[in-house]
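**Student:** no sequence on this one, just coordinates:
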């Protein structure tokens, strides 16, 4: 045995020399070192071996056929990693499309690496799994790329798409498909097997795309003849009689694209370009894609699950006005996704969820975000979490076509110029969210504002520089609407709640600054505990309230007050350490604008009211149906203003065990069986103190 002879390796100058080796050298297993692709020493050097029975097509990189047409092929020796330089591609002067197709279609290659900048002129659709495309930070260009189909956001340079098998099953539910249940009713469970993937879809409602259920989910258990367990807890209950359809899919799995700098080309839906799309995909990641000048989303996803999009950026896309354009990532019917450490500049949306659930977005940031950095379409999204991001937010705000609905969205440690969640957003949780005024932009008048649906909304530690307002369009939640430890600066005359708000709003330890004619126009109850209400000045108009009940416990009101508006019975309760002081434009802390349109119940207990001048009334009670109770309170300065006839029709007044200092009592009515205010009070005047009993 000649070990020295066996270890000898034949060398050739380049690929042409390899292809022209004579037949006597083309022996099974012969190994050749190719010193360069075009010439000796260029980056295309590689080892090849001869396989005499191979009939694979010559692809110019991993398969080379003899120039004389003889049998067999020279196959590039690799360890599962394909490289564009095997194909003689060392830069953008040669299109990389054929090389990409050759490597992606080779099941022995599990990773494709770029060693230089590349240019692609075709849009590639692939359905293979277990592939890593590593671009190593090199630039991908698309100069001269072929036109895309009209209005096709999946016409990316790299489109990985699973398959629908054609196997379907539909049924009309005979029982509720319960919320938070992973047990689904099917017509025949024998068609399903553990580990399979299926698209599940409910029938549309009145909106053309209004579906509560549409996801790619995996079978985890066959329970019985008509029930299958999936890896998804249903987010919205479906009632008996609704139609559910299942479609079997074979997804692409574990395909990731990494570390690419992408330069788009063109400015229309046909000529524009974007790097990556996934459909029917599982565990397919996008990492380190930095894109410029794209048209459709940088990372487009539909029916994806268990994925990560991280360290991706988008700068200055060519179009941001047309729907779907200028996104960093759009995710339709997706589950269990994680978007993190991403950024956009002057784009439309950084992150868009449509019909998606159980996803997490963190440490993502936007500048030039006036069109909305973080959005959902409102196609029944649920259980989405955002932490530590910055940029304008808008949830469920794309119109009735999709249903305008979302549920259990949580946002923490966020900074934005505008926050919109005023459609059917249920059980919204906000913590440490701060909105600021941004001048010189199209929506500058609305920046610095929260717009919220009071349907289980809960806020903690939030601030707004211009406004918070509530617009109720749904009442699905069992949670109270509670806002605590938050601070809101207000814009003169703007509504704090719209007329459609019937839900109760509870504020705890909150500050409202700059009150001047602002109003709660809804009919729901208002509750303030340990809050600060501050008028813009001593000449500012008081807060206008149409709700059926207003309570203020603890806290302070300064240079403002409450004007009850509208028809119907009303209740005002001020107590438990509340302090009212200063004055306002109406010269009354509490009054009713239209007293003849309903009864009013006035309650003051254990509170302090200090008027800044003699003209300011602690309360102004006009003729009508009123009841009044004040105990344990302190009134200083100013006056009491109660009209004759204020306590007719069964009304009454009890003003007892209070302290009055320098209060003008001339506006109080005469006492009778139902009016008592002179006895059991400590009345302190400038010259004397009297204890009337």
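**Tutor:** Nice, I can see it. If you're wondering where the values come from, they're calculated on a predicted model, not measured in any experiment.
**Student:** make it CA atoms for all contacts and neighbour counts henceforth
**Tutor:** Noted.
**Student:** mind listing what residue 102 touches?
**Tutor:** Shown in contact with residue 102 (Cα atoms under 8 Å, 6 or more residues apart in numbering): 59, 62.
**Student:** now do the SS call for it.
**Tutor:** In three-state terms, and counting by DSSP: H, G, I helix; E, B strand; the rest coil, residue 102 is helix.
**Student:** roughly how far apart are residue 49 and residue 12?
**Tutor:** Counting by Cα to Cα, to the nearest Å, the gap from residue 49 to residue 12 is 13 Å.
**Student:** kindly report the same for residue 409.
**Tutor:** Distance of residue 409 to residue 12, computed by Cα to Cα: 63 Å.
**Student:** now the common contact residues for residue 49 and residue 12.
**Tutor:** Common neighbours of residue 49 and residue 12, counting by Cα under 8 Å, 6+ apart, are residue 32.
**Student:** let me see the ranges of the helices in this structure.
**Tutor:** In the chain, the helices defined using DSSP state H lie at 3-6, 15-19, 97-104.
**Student:** any chance of those in a markdown table, plus distance to residue 173?
**Tutor:** Shown next, in a markdown table, are the helices of the chain (distance: least, Cα to Cα, whole Å):
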| stretch | distance to residue 173 |
| --- | --- |
| helix 3-6 | 71 |
| helix 15-19 | 64 |
| helix 97-104 | 43 |
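**Student:** mind checking which of the ones you listed is nearest residue 620?
**Tutor:** Residue 620 lies closest to helix 97-104 among these, at 80.8 Å (Cα to Cα).
**Student:** the closest one: which residues count as buried?
**Tutor:** Across helix 97-104, burial judged by 16 or more other Cα atoms under 10 Å covers 97-100, 102-104.
**Student:** residue 271: which of those residues is nearest?
**Tutor:** Nearest to residue 271 among these: residue 97, at 17.1 Å, using Cα to Cα.
**Student:** and that closest one, how far is that from residue 90?
**Tutor:** Distance, residue 97 to residue 90, by Cα to Cα: 13 Å.
**Student:** who's more crowded, residue 409 and residue 12?
**Tutor:** residue 409 (22 against 19; other Cα atoms under 10 Å).
**Student:** if I look at the more buried one, how far off is residue 124?
**Tutor:** 36 Å.
**Student:** adding another structure so you can compare the two:
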């Protein structure tokens, strides 16, 4: 073997015709030991283009090249790249496009001035923590988050097929109808895309890159995905055969983008090519098992890691701090993921970014131990394009689900969030079977609506959750088979705020709750003139409403039925105002049942624990095992302001205060029965005179 000091000596060496296959060890690129050393072989018949690193043309004319001998691991230093002074674009192209190289290593900082698109599979780019910059990078194309420095993109084969469904495809099926299965083979990858619903151009429940796992019959194939949404007969599915990118990974990069002028507007660009100036490191499209790890980024424009039609991937230990833009849609994300399956994002962090994790039309994905600060724009979001079966565990930052408008569908299903802390939870669109466990919305000074949970009561289940300033329930969908439940939660309230939205009052995206709701072992505190403006049947089990002060106003209730079992109120109470929307039940009637050791104590601005101002419908009152303790003579245990009432009190305890009943409240169709009750110092002077339908003296133990 011949040994030479550097590349200059190699190019000056003149091999003879008999030297074909001669090995030469070059000790350095510029000088011995500079890191650019390599083993090369003389290939007499080679006519490859000189690329400055793996192929060297000594300039003899005709064929004959020095080609680098390697074990599949490439090095930028082979090309004389020893830092950001020399642009690394040509070297990157040469190595990625060399199928004999499966791993590319950077051992110095690098600068790129071009945006590279590759369809290469089975390669790893490892930057070993060195800094990648893009000083002088070419302009991006307009509105293009895929114009990354490194973009791996699979290719369409040109084969397509469209079928009109002859029968419903039920939820959770993995067998799809096709026009002719002979075009499909096990192991093929196809994009399956259903035509959009008419309400929005992107309202598609099925739009994924799927693998064929079985040919069932002439018109059916099995795929590696179970549908999250049923598809009705008559819907069209278009299949496009793809050649994805497989297992092309990027690791250990410290990326710093280039400055972009401030936008200052959410609707207009400051000048025409403003959104083409910035840079970002990584994008994937039509990719399988392509992972990204240990990428740190700052000053990016579009997302650090952009993905579309990807499956079976991991993004881990990545960070973004201070992106260049966060207002313009799509900018300033750590990762945006469109039409993805089986993704796993973990151990990531953002500071002052738009979104840490964005899902659009995603399914069966998990996000864990990820944290966003400076998160006013929302660390964790979904756009509502029929996402389903997403899990978030041990994260922190603002949550916003299915909240991007009807263009996408405003829909999601089976999202589970566990052990989460953030400034807000926004989940009031058509989100079915949302599960929140140990989730905490914490008030943050200066952030509007912080400390709040807005949730769609369609299979909503909350356990061990807290909201510092407000829980607001609404209902925009009725898809779930399970009930709505809050268990072991604590909700602080803001004065005059709605706990459940009222019908007939304009709220963007908020609709009244027409389903039932159960709250058990909960505490609602700082209550003052709050409104439960809807909910058909509200069940309160061992749940307390605690007023902000003895001067706070009670809760105004528009539920058709309220059942209170245990718990009760302190310096608060309930006023039955009538069902705000008679269409919910067909009648403005209301009922309230108080039993199982419920307790009322303290007082409130309305001077009544339970009050009815509903004079349009029939109000039914049922008092069982409960204790009502008024602190003064003015506070009423119940206050009935007219209308038609049916009251039964059996085995209840009342002390202090008074009963308040307006004249005419127990007329035709009404009744009042009080028996086996204990009264201690109660002013009962406003009770109506006894009659065939009014009984309140026999069986009552009256104590002074």
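**Tutor:** Yep, it's here. Computed from a predicted model, the values in this text were never measured in an experiment.
**Student:** TM-score of the superposed pair?
**Tutor:** TM-score for the superposed chains, counting by TM-score structural alignment, normalised by the length of the first structure: 0.96, backed by 673 aligned residues with a Cα RMSD of 1.0 Å.
**Student:** check contacts around residue 236 of the first structure.
**Tutor:** 178-180, 212-213, 380.
**Student:** ok, now how distant is the residue in the second structure that residue 549 of the first structure lines up against from residue 589 of the second structure?
**Tutor:** Alignment note: residue 549 of the first structure maps to residue 561 in the second structure; criterion TM-score structural alignment. As for residue 561 of the second structure, its distance to residue 589 of the second structure is 9 Å (criterion: Cα to Cα).
**Student:** residues near the counterpart of residue 638 of the second structure in the first structure, how many?
**Tutor:** Counting by TM-score structural alignment, residue 638 of the second structure lines up with residue 619 in the first structure. By the criterion of other Cα under 10 Å, residue 619 of the first structure has 21 neighbours.
**Student:** quick check, residue 619 of the first structure in contact with residue 640.
**Tutor:** Yes. Contact criterion Cα atoms under 8 Å: residue 619 of the first structure and residue 640 qualify, at 6.1 Å.
**Student:** can you tell me what residue 512 of the first structure aligns to in the second structure?
**Tutor:** In the second structure, residue 512 of the first structure lines up with residue 524, judged by TM-score structural alignment.
**Student:** quick one: its match and residue 488 touch, right?
**Tutor:** No. With contact defined as Cα under 8 Å, residue 524 of the second structure does not count as touching residue 488 (10.9 Å).
**Student:** list the residues that contact residue 197 of the second structure.
**Tutor:** By Cα under 8 Å, 6+ apart, residue 197 of the second structure lies in contact with 203-204.
**Student:** where's residue 602 of the second structure relative to residue 624 of the second structure, distance?
**Tutor:** Remark: distance between residue 602 of the second structure and residue 624 of the second structure (Cα to Cα) = 20 Å.
**Student:** returning to that earlier point: what about the match of residue 512 of the first structure, distance to residue 242 of the second structure?
**Tutor:** Taken as Cα to Cα, the span from residue 524 of the second structure to residue 242 of the second structure is 54 Å.
**Student:** residue 494 of the second structure now?
**Tutor:** For residue 494 of the second structure, the distance to residue 242 of the second structure equals 53 Å [Cα to Cα].
**Student:** and the strands in the stretch 51-200 of the second structure, which stretches?
**Tutor:** Using DSSP state E, counting those that start in this stretch, the strands of the stretch 51-200 of the second structure run over residues 55-56, 65-69, 73-75, 103-105, 110-111, 116-118, 123-126, 131-133, 150-153, 155-164, 175-177, 189-194.
**Student:** redo those strands as TSV? Include distance to residue 643 of the second structure.
**Tutor:** Putting these into TSV (distance: least, Cα to Cα, whole Å) gives the following:
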stretch	distance to residue 643 of the second structure
strand 55-56	95
strand 65-69	95
strand 73-75	86
strand 103-105	81
strand 110-111	79
strand 116-118	74
strand 123-126	77
strand 131-133	75
strand 150-153	70
strand 155-164	58
strand 175-177	59
strand 189-194	55
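**Student:** can you list the ones you listed in CSV and add distance to residue 219 of the second structure and mean neighbour count?
**Tutor:** Shown next, in CSV, are the strands of the stretch 51-200 of the second structure (distance: least, Cα to Cα, whole Å; neighbours: other Cα atoms under 10 Å):
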stretch, distance to residue 219 of the second structure, mean neighbour count
strand 55-56, 51, 20
strand 65-69, 51, 22
strand 73-75, 46, 22
strand 103-105, 42, 18
strand 110-111, 52, 22
strand 116-118, 35, 17
strand 123-126, 37, 22
strand 131-133, 50, 23
strand 150-153, 30, 24
strand 155-164, 9, 14
strand 175-177, 6, 21
strand 189-194, 15, 22
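**Student:** of those, which is nearest residue 33 of the second structure?
**Tutor:** Nearest to residue 33 of the second structure, of all those, is strand 73-75, at 14.4 Å by Cα to Cα.
**Student:** packing partners of that closest one?
**Tutor:** Judged by 3 or more Cα pairs under 8 Å, 6 or more residues apart in numbering; DSSP states H and E, strand 73-75 of the second structure is in contact with strand 103-105.
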